[in-house]
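# Pasting a predicted model and its sequence here:
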Amino acid sequence: MTVDESQARYVEGITRLIPADERVRAVAKVRAGEGLTPAPPTQPSAPPAAGGPSVLSVLLNVLSPNITFGRADNAVDWLVFGVGGRGAPDSQASVLHRALTAATTGSGIRYLVLGVTDQRLLLGATAPVGLLSSSTADERAQADIELLGSVPRTTVTARFGRYRLNWKRLRIDFADGSWLSFHVPLADSGRPLREIAAALSAG
C-alpha cells in the first residue's frame, strides 16, 4: 500500500479499528456516490404519494434545489448523476447507505473513509469538526474514525472508472446483488480509489 502524508492519519484511524493480527491494505477518503441510492432499510413510514413527478416540478428542482417536490428529487438525481447505488431494503448496500447518511447528517463536518484489510472492507466516518476548527483539531479528527460497517473482503468486488459527472468513481458490489458507489473530487487523485479496487481484487 502506498501512503502519502495526507493519508497517513486515515490509515492510523482504520488501524485502530482492527485487531492486531489484521493488516491494512488500502485506505481512501471518499464521498458517497450521487444519484439514485438503495432503498432504505425496513421501517414504519408514511405511504408513498400517488403518481410521479410532473415536468414542471422536475424543472423547478433543477433551477432551485431548495424547492422540493417529493419524488421529483429522485428524478433530478437520476437526470444529473444517474445511479449512485442499488439495493432492496435491508440489503448490504441499504444498511451501509443508511449508516453513512446518518453519520454525515448533523452538526460538524465528517468525512467518509474506506479501508481494506486482508480480511474485510470497512466503512468509517471521521470525528466531526467545525468550519473554523484548527488544523490540530482536524488532524485529530482524521485519526478518530467511527466504524459504520464492515463486510468480509471475499464477499465484495470493486471497479474504478468514470460515470457521468463522477470522473473518479469506485463501485463496490456486494454478494447479495446490491451495490454502492464512492468518488473523490475532480481535483483529487484517483489513486486511493484504484488502490481500494486493487486490494479488493487481490487474492
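Right, received. Where do you want to start?
# can we go C-alpha only for contacts and neighbour counts from here?
Fine.
# quick one: contacts of the longest helix along the chain?
Counting residues, the longest helix found in the chain (DSSP state H) is helix 92-104. For helix 92-104, the surrounding residues in contact (CA atoms under 8 Å, 6 or more residues apart in numbering) are 37-41, 85-89, 110-112, 124-125, 148-149, 174, 176, 178-180.
# That one: how far from the chain's middle?
8 Å (CA atoms, centre = their mean, to the nearest Å).
# Name the residues of the helix or strand that residue 158 is a member of that are buried.
For residue 158, the host element (DSSP states H and E) is strand 156-163. Neighbour counts over strand 156-163 (16 or more other CA atoms under 10 Å) mark 156, 157, 158, 159, 160, 163 as buried.
# Which other helices and strands does the following helix or strand past that strand contact?
Once the chain leaves strand 156-163, the next helix or strand it forms, by DSSP H and E, is strand 166-174. Judged by 3 or more CA pairs under 8 Å, 6 or more residues apart in numbering; DSSP states H and E, the packing partners of strand 166-174 are strand 156-163, strand 179-183, helix 191-201.
# Nearest residue to the middle of this protein?
Here the mean C-alpha position of the chain is nearest to the C-alpha of residue 32 (CA atoms, centre = their mean), at a distance of 3.1 Å.
# ok, that one touching residue 172?
No - using CA atoms under 8 Å, residue 32 makes no contact with residue 172, being 11.4 Å away.
# Tell me the residues that contact both of these two, please.
residue 181.
# re earlier: ok, of the contacts of helix 92-104, which come out buried?
The neighbour-count test (16+ other CA under 10 Å) marks 37-41, 85-89, 110-112, 124-125, 148, 174, 178-180 as buried among the contacts of helix 92-104.
# Among these, name the ones in helices.
Residues of the buried ones among the contacts of helix 92-104 located in helices (DSSP H): none.
# My understanding was that residue 125 contacts residue 148; is that so?
Yes - judged on CA under 8 Å, residue 125 makes contact with residue 148 at a distance of 7.0 Å.
# And the strands in the chain, which stretches?
Ranges of strands in the chain, per DSSP state E, are 24-32, 85-86, 112-117, 120-126, 145-152, 156-163, 166-174, 179-183.
# who's in contact with the first one?
When you say that, I think you mean strand 24-32. Residues outside strand 24-32 that contact it (CA under 8 Å, 6+ apart): 1-2, 7, 10-11, 14-15, 84, 111-118, 181-184, 192-193, 195-196, 199.
# another one to put next to it:
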Amino acid sequence: MADISYRERLAQLVEPGEQVLAVAKTEIAQGVLPSDPPQQEQAVATGTGGVSGVLLNLLSPLVSFPAGDRIVDRLTHGVAGRGAPGSAASTLQHARRPVPPATTLTDTILAVTDQRLLVCASGPVKLWSSQADDARALADTRVVWSTPRATVADARVGWHRLNPKRLRIEFVDGSWLAFTVPIAEPGTPLREIASALSGR
C-alpha cells in the first residue's frame, strides 16, 4: 500500500472558506473504548459470559462475550478512551468502527480546520496497491464525523506503554479517545493535529 496524501482531497471536502490546518492518517488506539451510543448499545447482545467468557476470549478470538472482550482489551492494551453513551468520544469511535463482517480495509484520517475536527474514512485500500487503487481510495474519502473546535478541550501526544506516539483528544463533555500510528511511522502528523487543536 502506497502512502496516500489526503490533504488535497480534504481541502475539497470542507466548507467554502474553511482552511485545513493539519492532517494525519491514523487509527483509533487498541484497548477499552467508550460506551456505544444509546441506540447501538441496545443492539449489542447482553450475555456477559463471566469468568468462562474471559477464558474463552483468551483461548479463541472467534468466541466473543462483551465483558470478556473488555477485560482482555484492558489487560493487553489498556484504556483507549472513556465516555458515556452518546458522548463525543462515543459517537466518534462508533463512526469509525467497521460494520461486521468487515471485508475491506479503509484508512482513518484526522483533520483539523480553522472551524472543526474532522474524522474521515478513505475508500477501500489494498496492501499491494497500484496507482489506480490509490486514486480510487483517495477519491472515495469522505467525512464520517465532525465536531466544532469548541467541543475539544485538549489534545496532546505522549507515551503509552511502549508507544511514544499516542494522540489523546479530550472533549469538553469529559470524554476522550486515543489515536496511534504504527511504531515505524513518524509521529509528526499526530503532533501537528495536537498543536492545531490545543494551540501549543
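Great, that's in hand. None of these values were measured; they are calculated from a predicted model.
# Just tell me what residue 65 of the first structure corresponds to in the second structure.
In the second structure, residue 65 of the first structure lines up with residue 61, judged by TM-score structural alignment.
# Its match - how many residues pack around it?
9 (other CA atoms under 10 Å).
# Tell me how far it lies from residue 19 of the second structure.
Distance of residue 61 of the second structure to residue 19 of the second structure, given as CA to CA, to the nearest Å: 43 Å.
# So what touches the strand holding residue 158 of the first structure?
167-175, 193-194, 196-198, 200-201.
# Go again with 7 Å.
For strand 156-163 of the first structure, the external contacting residues (CA atoms under 7 Å, 6 or more residues apart in numbering) are 167-175, 193-194, 197, 200-201.
# Could you do stretch 108-118 of the first structure as well?
14, 22-31, 104, 121-130, 196, 199-200.
# Can you say which of those residues are buried?
Among those, those scoring as buried are 14, 24-31, 104, 121-129, 196, 199-200 (criterion: 16+ other CA under 10 Å).
# which stretch among the helices and strands packed on strand 166-174 of the first structure comes nearest residue 54 of the first structure?
For those, the distance to residue 54 of the first structure is smallest for strand 156-163, at 26.5 Å, taking CA to CA.
# Pull the distance from the strand holding residue 158 of the first structure to the chain's centre.
In terms of CA atoms, centre = their mean, the centre of strand 156-163 of the first structure is found 13 Å from the chain centre.
# That strand versus helix 191-201: what angle between them?
Interaxial angle of strand 156-163 of the first structure relative to helix 191-201 (axes from the mean of the first three to the mean of the last three CA atoms, to 10 degrees): 150 degrees.
# Please spell out which residue in the second structure sits farthest from the middle.
Outermost in the second structure, CA atoms, centre = their mean: residue 52 at 30.1 Å.
# which residues does that one contact?
By CA under 7 Å, 6+ apart, no residues touch residue 52 of the second structure.
# Now which residue in the first structure aligns to residue 78 of the second structure?
Matched by TM-score structural alignment, residue 78 of the second structure corresponds to residue 82 in the first structure.
# Go ahead and confirm that match touches residue 36.
Yes - with contact defined as CA atoms under 7 Å, residue 82 of the first structure reaches residue 36; the gap is 6.5 Å.
# Tell me the counterpart of residue 145 of the first structure in the second structure.
Checking TM-score structural alignment: residue 145 of the first structure goes with residue 141.
# gap between the closest residue to its match other than its chain neighbours and residue 80 of the second structure?
Nearest residue to residue 141 of the second structure, sequence neighbours excluded (CA to CA, 6 or more residues apart in numbering): residue 122, at 3.9 Å. Applying CA to CA, the value for residue 122 of the second structure to residue 80 of the second structure is 22 Å.
# Also residue 47 of the second structure?
According to CA to CA, residue 47 of the second structure stands 23 Å off from residue 80 of the second structure.
# quick one: which of those two has more around it?
Remark: of residue 47 of the second structure and residue 80, residue 80 carries more neighbours, 22 against 11, as counted by other CA under 10 Å.
# Now check the second structure for the residue matching residue 182 of the first structure.
Aligned partner of residue 182 of the first structure by TM-score structural alignment: residue 179.
# Residue 30 is in contact with that match, correct?
No - the criterion here is CA under 7 Å, and residue 179 of the second structure misses it with residue 30 at 8.5 Å.
# Now residue 11 of the first structure. Nearest residue, chain neighbours left out?
Once flanking residues are discounted, residue 11 of the first structure sits nearest to residue 27: 6.1 Å by CA to CA, 6+ apart.
# swap in residue 35 of the second structure?
Nearest to residue 35 of the second structure is residue 85, by CA to CA, 6+ apart, at 5.1 Å.
# residues in contact with the one you found?
Residue 85 of the second structure sits in contact with 35, 36, 37, 38, where contact means CA under 7 Å, 6+ apart.
# so how far is residue 82 of the second structure from the first one?
So that's residue 35 of the second structure. Relative to residue 82 of the second structure, and taking CA to CA, residue 35 of the second structure is found at 7 Å.
# And for the last one?
As for residue 38 of the second structure, its distance to residue 82 of the second structure is 15 Å (criterion: CA to CA).
# One more: the second one?
Counting by CA to CA, the gap between residue 36 of the second structure and residue 82 of the second structure amounts to 11 Å.
# now swap in the third one and tell me
From residue 37 of the second structure over to residue 82 of the second structure the distance is 12 Å, taken as CA to CA.
# Understood, closing this out.
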